[in-house]
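Peer 1: Structure for the following, please:
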Amino acid sequence: MPYALFCHEARLSKTYPTEADVWKLARQSGLVVDAVSEEEKPAPRPVLDNDYEIRPCRPDPQEDPVENRAEAERDAPLEFQLRS
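Peer 2: The predicted structure follows:
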């Protein structure tokens, strides 16, 4: 099942094949604001800004999650160069 970024019930991103893909894009977009440690878990975990969350969802009929990931990977180096 593909994953996407949500705020409440609104889907904010394209769908991607894995939850890790969405986390990576959220980090690149500056939406990961902190890491929280829980007593039961040995390592800190990332936290999304505001009420954002990553959830499984069905892609739109014309959408291909694998192509979305490939497009994001192609665009990432360009965005990095533009910000320099």
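
Peer 1: going forward, measure contacts and count neighbours with C-alpha atoms only.
Peer 2: Will do.

Peer 1: Surely Asp21 touches Arg69?
Peer 2: Yes - the pair Asp21 / Arg69 is scored as a contact, 7.2 Å apart, by C-alpha atoms under 8 Å.

Peer 1: To compare against the first, here's the next sequence to fold:
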Amino acid sequence: IKEVVFAWSGWNLLEVGAEAVSNAFQIFRRANLKAGEGQYFTPARVISAAVKIMDIQPEDKIIDPACGTGGFLIEAFRDMSAR
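Peer 2: Reported below is the predicted structural model:
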């Protein structure tokens, strides 16, 4: 994991995209290990649709206590930045 973090340190993860970060994280965490720990990841298309439906405004506060790969937080930030 240390080598991966070092390799990614020069990337702008907002430009890479939330789905790429999420997919990479899921690859590092093998499926049987995730399921054994009760970890399940929300597909990017569901995250995107949920963020659009929420219509987050600049004065809103965002919290994702089950953060995981941060998909909802990253998508909310990207949505707000685009507007």
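
Peer 1: TM-score for this pair?
Peer 2: Aligned and superposed, the two chains score 0.24 in TM-score terms (TM-score structural alignment, normalised by the length of structure 2); 38 aligned residues with a C-alpha RMSD of 4.0 Å.

Peer 1: show me where structure 1 has strands.
Peer 2: 3-7, 10-11, 32-36, 45-48, 52-56 (DSSP state E).

Peer 1: Of those, which is nearest Ala76 of structure 1?
Peer 2: With C-alpha to C-alpha, the closest approach to Ala76 of structure 1 among these belongs to strand 32-36: 16.6 Å.

Peer 1: Do you have the helices of structure 1 handy? List them.
Peer 2: Assignment of helices within structure 1 using DSSP state H yields the ranges 19-28, 65-83.

Peer 1: most packed of these?
Peer 2: The highest mean neighbour count among the helices of structure 1, using mean count of other C-alpha atoms under 10 Å, belongs to helix 19-28: a mean of 17.

Peer 1: For it, which outside residues touch it?
Peer 2: Contact with helix 19-28 of structure 1 is made by 2-5, 16, 32, 48, 54-56, 69, 72, as judged by C-alpha atoms under 8 Å, 6 or more residues apart in numbering.

Peer 1: please redo it, this time with the cut-off set to 7 Å
Peer 2: 3-5, 16, 32 (C-alpha atoms under 7 Å, 6 or more residues apart in numbering).
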